[in-house]
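1. With the input below, show me the fold.
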Amino acid sequence: MRIALPRSLLARNIALLVALVALAQICSLAVLLHFVQRPRIERAAVIFADYVTLLDDAVARMPPDEGRVVAARLHAQRETPPAPAPEPASLVNFFRTWQRDVFIADLQRHLPADMPLRWQAGSGQRLWIRLHISGEPAWMPMPLVPDAQGTGIATTLALSLLLAVLAALTGYLIQLHLNRPLADLARAARRVSAGETPPPLPTDGPTEIAQVSRAFNQMTEALQQAETTRALMLAGVSHDIRTPLTKLRLAIAMALPRGTNDALVASSEAYLDRIDTILQQFMDYAGSGEREPLQVGDLNTLSGQLVADFAGLGHEFDFEEGPIPPFPFRPVAVMRLLMNLMHNAVAYGQTGLAVRTWADESAAHVAVCDRGTGIRAAEMEKLKAPFSRGSNERTHSGGTGLGLAIVDRIARLHGGSLTFRDREGGGLEALVALPLDPPAVLPPNGRAS
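-> So this is what the prediction gives:
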């Protein structure tokens, strides 16, 4: 049988601390009972046995008349006392009965064989001892000595439990203090994985944690430098390539005047436009609108405008508009998101084009639908990775495989998501969810924390 251990370091350390404190308390209690309490009980039993023996000798020699008077005064009786009733089981009762049983056993060992003992529980706890009053056996009640009653053991147990709880609480607070920088490190790591740049972690804690914090700060700084270098490189590449492209356009226009070879000019300009489009897709993926500020806007208005624009190009989208309250989003980035999805629907779905919008308590939703048969929703999920292409890509050349990656990145920039599902009746639905309360931080990789 496998023992289920707590998952967190805090829970494991607290469980270990509690176990160690409990073990220490058990060992301390065992030492207290065996080496302190038992000798006290044994000494008390010897003294009490001597007292009872002297008392028995005194009352045994009394004349019958005096013996009856003494027996009445001491509440002695001829009948054997009833057997003690069982006591409820508890920790305090265990130690009290243990001390009492040890005392009675030691007392019986030091008394003569013809002087049996009987314990009477209840409100008036008494120890019955059979003495010989005027030579006749009689049971005489005697109060139990404090060493045998265990009156202080309950206080000792309560104090031990209090100290154990105090030790566990102190350990818990110490562990919380140690876990706080670890929790800060975990939050900072999540922010880094989301593309943010967290503030440097403090390095004034314990040595081991301080070393981890310093290493994490160095890693964060290196990632930030790499991100800056990447942005500069992409900007430089875009500038350095677009400049000769512009010159090449001018050279073609000057070398081939209009009317001399229009087919060659159109073909050359188409290739140049494709190169420019590819460059723009790379820049869009690198940026994806993270520098654009949030603005409260109407998603239905933006969607309807795009539906009208595509209709002007000959691509009719059915628009099913649901109620969506105004909420903050980046209009240019969201427009690029919808345009990419609608362009994909036109290019790969071709028929049954539709756009639906609605909202729930936490997010606004947009669905771009088509009736295409070339690709399934499960495969579309894989195409969200950069430079991924579907099985029908061979019929549509010129792309970079960044279209859906850009859409996914913009959705995550807003704290939302992009998913796909097979459309009822055939086709595909691209579903975008944008939170009505998006994160204000602009992570460079488009992931919201």
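
2. contacts and neighbour counts: CA atoms only from here.
-> OK.

3. what about the strands in the stretch 101-250 of the chain?
-> 117-120, 126-133, 136-143 (DSSP state E, counting those that start in this stretch).

4. which residues are in contact with the second one?
-> Going back to what we said before, that points to strand 126-133. 56, 59-62, 67-68, 71, 81, 114-120, 137-144 (Cα atoms under 8 Å, 6 or more residues apart in numbering).

5. Here is a second sequence; please produce its structure as well for comparison:
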Amino acid sequence: MKLFARLIPASLFGRALLTLVFTFGLFGLITFWVIVSYALAPVAQRSASDLASIMVLSARTLRQLPAEMRDDYRTRLAREYQIRLAEERPLTDVNHFFFPYIGQLKRALGDRLGGEVEIVTSVANSERWFWVALDAGGDTVWAGFPRSRVETRPIEGLSVIIGVAVLLIVGSAVILAGRVTQPLNRLSKAAEQVALGYSPAVLSESGPKELANLARQFNATSRRIRELIANRTLLLAGISHDLRTPLTRLRLALEMLPRGTAPALVARMERDIEEMNALITQAIDFGKSLETGNREEIELAALIDDLVAGRPRVIWQRTRPCRYRVDALALRRILTNLLENALRYSQDLVEIHLDCKMATPVIYVLDRGPGIPEAEREAVFRPYYRLETSRSRLTGGTGLGLAVAYQLALSNQMELHLDTRRGGGTAASVRLPPLELEIARGPSNGTAVDAPSAGA
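-> Modelled structure (predicted):
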């Protein structure tokens, strides 16, 4: 049963093709059996019966004719019916020869002669002849006919029929299966784009009623999702703008306080205002993270140089020049969020490596922090999700840094991976998109890894 299950194709196209080929093939076999049983076999039996009657009648007629008329009779019989009559046994061929028609002829002759007959073969002028001994009034007469008289070439005909049938069956099955699976494949790719946060192209709503209705419903759903995302972005931008206005007034009020007024309280309020402004900025970034920017060719090492400037806890050894076409603003924001996250949770040094040897460059951000459990590696990309649940700003960030980085990576066809670093900590990697890539993949939950050496 397991072996049978392995033979079943995994794809819908393969299963539909297998079903259609099996159905058409079975129908072809049944049709062939019906034609042979109810058309070809009766015709062959009638032909064998007629030939047996002619042979028996010819042999008996020969014995009844005067001697001077027998040669003329043999000549006419050979010319008109391709049957020869001989009074002596011909030289037979000992080689066995399979010819289904001969079996039917033997049965027909046996019915007329009242016993089993033997048919022997001979070869004359490179042509095979079949001979049978017939009793003609007490004498034995050998009647023979060439194979060409009854040959129909069934093997060649059957081969042509089977070949044409196989081509028609497989061709029809491929066309029918393709008409069903191709729209579903397009729908699957479009659904994958929606799942990754993109706006897919509008699907064609033509074709069979069921598939057209499915495409129509998908297009409507995709359109509603785009509207929801646009409304969310607009809402976040509006709320952020409305919040910054009173924060600005609070800052001005603090600036206008007399000097020496509760310095500790003023300092704490200023920190709260800065944190709220940072939170608003991240909320705006998250709302805009699905927007795709323009790609331009940049020097990746120079971009990283600018990022690590003024960060003494970051180790970065410049590699050979590595130019690549990418959305520089999105990549800068992604790496900034990863660096800030690594510096926040790791008391040790944070390393950055650039691997430019592969077809698509990969940038690694490595820390020696507590790490991220494998079960949480997808959850940390959700907005406002924090591994530390106290919600205290002293023990964690806002929960938007990785969410913004992940959404930016998706919308720009990059791959953001979080893995366990050898020796402890987290290894975050950003794989830049191939120039021909259209659909990005989600995060991976791999095993312990480390980046290549800094000089890679």
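
6. Mind checking the TM-score on these two?
-> Superposed pair, TM-score by TM-score structural alignment, normalised by the length of structure 1: 0.81. Supporting alignment: 428 aligned residues with a Cα RMSD of 3.7 Å.

7. where does Leu416 of structure 2 land in three-state SS?
-> Assigned with DSSP: H, G, I helix; E, B strand; the rest coil, Leu416 of structure 2 falls in the strand class.

8. Can you tell me what it aligns to in structure 1?
-> Aligning on TM-score structural alignment places Leu416 of structure 2 opposite Leu418 in structure 1.

9. Its match reaches Leu434, doesn't it?
-> No. Leu418 of structure 1 is not in contact with Leu434 according to Cα atoms under 8 Å; the separation is 9.2 Å.

10. if you count what's nearby, which of the two comes out ahead?
-> More crowded of Leu418 of structure 1 and Leu434, by other Cα atoms under 10 Å: Leu434, with 25 against 22.

11. Report the spatially closest residue to the more buried one, excluding sequence-adjacent ones.
-> Spatial nearest neighbour of Leu434 of structure 1, chain neighbours left out: Gly416 (4.6 Å); criterion: Cα to Cα, 6 or more residues apart in numbering.

12. quick one on the thing from earlier: which residues are in contact with each of Leu418 and Leu434 of structure 1?
-> Ala411.

13. Stretch 230-241 of structure 1 vs structure 2, average distance?
-> Once fitted to structure 2, stretch 230-241 of structure 1 is off its aligned match by 0.9 Å on average (mean Cα distance after the TM-score superposition for structure 1).

14. what's in contact with that stretch?
-> 279, 283, 286.

15. If we only consider these, which is nearest to Thr151 of structure 1?
-> Proximity of the contacts of stretch 230-241 of structure 1 to Thr151 of structure 1 (Cα to Cα) peaks at Ala286, which lies at 78.3 Å.

16. That closest one maps to what in structure 2?
-> Per TM-score structural alignment, Ala286 of structure 1 is aligned with Gly287.

17. quick one: contacts for Ala283 of structure 2?
-> With Cα under 8 Å, 6+ apart, Ala283 of structure 2 has these contacts: 236, 240, 400.

18. how about the second one, what's its match in structure 1?
-> The reference is to Ser240 of structure 2. So, by TM-score structural alignment, Ser240 of structure 2 is matched to Ser238.

19. Tell me, how many residues neighbour Glu424 of structure 1?
-> Glu424 of structure 1: 9 neighbours (other Cα under 10 Å).

20. Using the three-state scheme, assign it.
-> coil.

21. Then Pro439 of structure 1?
-> coil.

22. swap in Ile363 of structure 2?
-> Assigned state for Ile363 of structure 2: strand (three-state reduction, three-state DSSP).

23. Which residue in structure 1 occupies the aligned position of it?
-> In structure 1, Ile363 of structure 2 lands on Val366 (TM-score structural alignment).

24. Next up, the contacts around that match.
-> With Cα under 8 Å, 6+ apart, Val366 of structure 1 has these contacts: 355-358, 431-433.

25. Strands - which of those land there?
-> 355-358, 431-433 (DSSP state E).

26. now the residues you listed: which count as buried?
-> Buried by 16 or more other Cα atoms under 10 Å: 355-358, 431-433, out of those.

27. Pull the number of nearby residues for the aligned partner of Leu201 of structure 1 in structure 2.
-> Using TM-score structural alignment, the partner of Leu201 of structure 1 in structure 2 is Leu203. If you count neighbours by other Cα under 10 Å, Leu203 of structure 2 ends up with 16.
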